[in-house]
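**Student:** pasting a predicted model and its sequence here:
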Amino acid sequence: MSLAQRLMRTKPADLIVAEGGRGEGGELRRTMSLWQLTLFSVGATLGTGIFVILGQAVPKAGPAVIVAFLLAAVTALFSALSYAELAGTIPVSGSSYSYAYATLGELVAWVAGWCLMLEYAVSVAAVAVGWGQYLNSFLRSLFGWELPAAIIGSPGQDGGVVNLMAILIVVLATWLLLRGASESATANVVFVLIKVVVLLFFCVVAFTALRAGNFTPFAPMGVAGITAAASQVFFSYIGFDAASTAGEEAKNPKRDLPLAIMLSLAIVTVLYVLVAMAAVGAMPWSDFDPESTEAGLAQIADLATGSTWAGLIVSFGASIAIASVVLTVMYGQTRILFAMSRDGLIPRVFQKVNPRRQVPVANTLIVAAFISVLAGLVPLGQLAEATSIGTLFAFAIVNVGVLVLRHRRPDLPRSFRTPLFPATPVLGAIMCGVVMAGLAGVTWVAFGLWMLLGFACYFLYGYRNSRLNAEVV
């Protein structure tokens, strides 16, 4: 085979499914129900945008941030439908990496996997950064004292040295993950229920202070402002695909994965729109400060009630519930690396399974160490946009993958079919491109450098150690 043929060689979908669950030293255990899978995706999604990013998006779009959330949701929906089809067809842990391997070839699969590394690791770090701010808000409201600035801020930010609180939440999530997939899923159910209750509580409180005048002018920055805000709040939808990383630990993956993906997106969209509407209705959009937004919902709750008890509840719920995002997205990161390692594209240590716990222990510890460094040293804003572009690129690949697999393997059994095919995946890929175009130039430069590093890693290690290439005579 020529170099080009090797790079574009696909791995048969049947083989990918047959290898599911197998690692070095043991197998992953199928324990997750539809309810747990749905809440896994909700846990990975709900909280990132509302608790952390909302305040940065409002100054860009004004009250029309509500439309920005809907635009981002529609963009996510097209890709979610494509994810649902491929998850039901190829129910394994690799998510878009495995889907690309079956449809577009090894090099594109590597690109997808490399983008997912950026998406998952950076989104965990970004949320961990915001967690420290909510914890601080809670302590300030309850006890009247704050954590030292040196341990809750990134270097160069308001006296920050190392964000130890961000590192702490990563360590706690790691401990849960090492206990097993079933235990992690149970903990996540508790976290998600707390988070939903807290957000609904915020809506009730904020709607009591709603003023119709806060919604005029509705779109002061015009369409350009809405698009820019949508590009940023798209970060808040990252995670609906988390269920697709649990394909090898789901009890009934072909049925449950597509349902979990679609249900989770519907749940978070309704909550996001309600919270955005309540927030803007309770506080004029011009009062949102993009420089101090990490604990924005708690501040709005305080303003709405004229006291600190409501903000205290929001801060408490957020400081506990944001842990579910860290937990579930870290889980997804380890399972994608597990699949890439099984194919030989990254070192074998990532596919080693502990025979007693039936989890990839070394993989989890390495991921935790990397995320801890990122969360402790890099500011939130830069992390959020870097995550969006990697995610959108991976989503675009999944949309194209649906088109290719329908053409090449129409015979494959599919538990879910994307409606209005081929319009849906085509629109999904186009919408991803539109939102990507709204990101800042510096984000594109950072993404380009990340991809150059990825290609270097692939050709220095992945290409040489690929199991698929080793089979070529």
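**Tutor:** Right, received. Where do you want to start?

**Student:** every contact and neighbour count from this point should use C-alpha atoms.
**Tutor:** Fine.

**Student:** packing partners for the helix or strand where L86 lies?
**Tutor:** Assigned by DSSP states H and E, L86 belongs to helix 65-89. Under the contact definition 3 or more Cα pairs under 8 Å, 6 or more residues apart in numbering; DSSP states H and E, helix 65-89 sits against helix 54-61, helix 222-233, helix 253-282, helix 380-408, helix 423-437.

**Student:** rerun that using 10 Å as the cut-off
**Tutor:** helix 13-18, helix 54-61, helix 96-103, helix 222-233, helix 253-282, helix 380-408, helix 423-437 (3 or more Cα pairs under 10 Å, 6 or more residues apart in numbering; DSSP states H and E).

**Student:** next, the one to line up against it:
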Amino acid sequence: MSPTPTGLRIKSPESLIAESGADLEGHGLKRTMGLFQLVCFGVGAIVGTGIFVGLSDTVAEAGPAVIVSFVLAAVTCIFTAFSFAELGGAIPVSGSSYSFAYATLGERIAFLVGWCLLLEYGVSVSAVAVGWSQYLNELLDSLFGRQIPAALSAGPGDGGVINLPAVIVILMAATLLVRGIRESAGATAAMAVLKIGILIAFCAIGFSAFQADNLTPFMAEGVGGITSGASLAFFSYIGFDAITTAGEEVKNPRRNIPVAIMICIGVVTLLYCAVAVAAIGALGADEVGNKPAALSLVVDQVTGSSVGGGIIAFGAVVAIASVVLAVMYGQTRILMSMSRDGLIPRTFERVSPRTATPVANTWIVATVFAIPAAFASLDVVVNLTTIGTLAIMAVVNVAVVALRRSHPELRRSFRVPLYPLSPVLGIAMCLYLIWGTGWTTWVQFVVFVAVGALVYAFYGRRNSRLGAVTPPTAGAAPVPREG
């Protein structure tokens, strides 16, 4: 294997796996999730605000060519999914991309990846919760003809004062998460099945009123619109990597993690393209674009009744709640891994002896990210989440190449096809979509990363357990050979 660069703190894959099995607090995580639950967990983390709420914004950017935007976003995810599958099978621990970066690119990059994961998981919880609030009002209007007043169901940027429903759904998810992973996984599986059924029913209704003329002119907004639409559509796919955060609670993780990732990406891509075609084919891009709760609007228009729209709204409320649950789960497990390494306070690694869950960690996450959910605009949190996730995925593709070079004999239950072309294309696609987010988002992201670098310099590096007990060249421990 290649030697570790001088001065670069890298933790070996073997060390990461050994520590994930160590019972640091006397009460470790339990392996209770099978493949079906893991796939449902992945679908639960992906399908939510992006398709139920974000579809209208994506259509407004790309027009009928939004289908191409979804495919571009999916291709980006597929290349990166290959990388996540290889790394998740080789290093089946809870830290996901943070742990992968620690094993390949060093502690500083790993910390910044963990910092950016606050955008992918933490801030996205806020975005998803805001979307949940919109569909809750749509459901209440369908059932009772009334909505929660704007002052109490939207933040200042959206014409309100505080978004109480968004805060409530985050607190509900936290309550379920601290009860135990078995209960959380069961609830997520049930909600995943329900929302897939709702979206399939939507497609059936939309295609019943399909008009081919609504898809022309197909590229009304040009290539630029497709690119911007793909950057927005990418938000709809965020969450598939949450599967790798369950590495310590999955049965047979080396097999089940790669398989679950591939199944989730395939199912979700087909579903999204079908929903987009059905929606635009039924009403046209102008009607669908920039309309909150667009799917309910389509069903109401096609059926001539608010009943169908109410059913879609109910499905959206359930679907988006499951995303909050799954994404919060992922965030707490990443913070747990960072805490084990000493890069953030030890509070985040403590596991309850009664529920085998990180209780304090979960409530801290819920409290911190309920604040932007209560007061921030959906557009702001979506853009930041998207660019942070794309940056992380670019790093994961780099990590695959680095791990192949440094640990070529490491046991891998899945290998990236067409290596090294696949990870290189994954990096290129991530950078392409980052370009589409716009300069305002770039500036916000640079500032966010700069703050993270300062936090690492003044806290993380000084408190790192790897730095305290090993020399800079540590981490190059022997690894098991293939087979």
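**Tutor:** Arrived safely. These numbers come from a predicted model, not from an experiment.

**Student:** could you get me the TM-score between them?
**Tutor:** Superposed pair, TM-score by TM-score structural alignment, normalised by the length of the first structure: 0.97. Supporting alignment: 467 aligned residues with a Cα RMSD of 1.2 Å.

**Student:** picking that back up, pull out the buried positions in the helix holding L86 of the first structure.
**Tutor:** Buried residues in helix 65-89 of the first structure, counted by 16 or more other Cα atoms under 10 Å: 65-73, 75-89.

**Student:** redo the helices and strands packed on helix 65-89 of the first structure as TSV? Include distance to G454 of the first structure and mean neighbour count.
**Tutor:** Formatted as TSV, those follow (distance: least, Cα to Cα, whole Å; neighbours: other Cα atoms under 10 Å):
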stretch	distance to G454 of the first structure	mean neighbour count
helix 13-18	23	15
helix 54-61	30	26
helix 96-103	14	28
helix 222-233	24	23
helix 253-282	28	23
helix 380-408	12	23
helix 423-437	20	20
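
**Student:** including distance to G130 of the first structure, could those helices go into a markdown table?
**Tutor:** Shown next, in a markdown table, are these (distance: least, Cα to Cα, whole Å):
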| stretch | distance to G130 of the first structure |
| --- | --- |
| helix 13-18 | 37 |
| helix 54-61 | 12 |
| helix 96-103 | 27 |
| helix 222-233 | 15 |
| helix 253-282 | 18 |
| helix 380-408 | 7 |
| helix 423-437 | 24 |
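
**Student:** R464 of the first structure is nearest to which of these?
**Tutor:** Ranking those by proximity to R464 of the first structure (Cα to Cα) places helix 96-103 first, at 16.6 Å.

**Student:** check the mean deviation of that closest one from the second structure.
**Tutor:** Following the fit onto the second structure, the mean deviation recorded for helix 96-103 of the first structure is 0.3 Å by mean Cα distance after the TM-score superposition for the first structure.

**Student:** what stretch of the first structure does stretch 405-418 of the second structure fall on?
**Tutor:** Stretch 405-418 of the second structure corresponds to residues 407-420 in the first structure, going by TM-score structural alignment.

**Student:** that stretch: end-to-end distance?
**Tutor:** 15 Å (Cα to Cα, to the nearest Å).

**Student:** contacts for it, please.
**Tutor:** With contact meaning Cα atoms under 10 Å, 6 or more residues apart in numbering, stretch 407-420 of the first structure is reached by 12-14, 78-90, 103, 253-259, 401-402, 404-406, 424-425.

**Student:** try 7 Å this time
**Tutor:** When contacts are defined by Cα atoms under 7 Å, 6 or more residues apart in numbering, stretch 407-420 of the first structure is touched by residues 81-82, 84-85, 88-89, 254-255, 258.

**Student:** how about it: buried residues?
**Tutor:** 414-418.

**Student:** returning to what we had before: average gap between the helix holding L86 of the first structure and the second structure?
**Tutor:** By mean Cα distance after the TM-score superposition for the first structure, the fitted helix 65-89 of the first structure averages 0.3 Å away from its aligned residues in the second structure.
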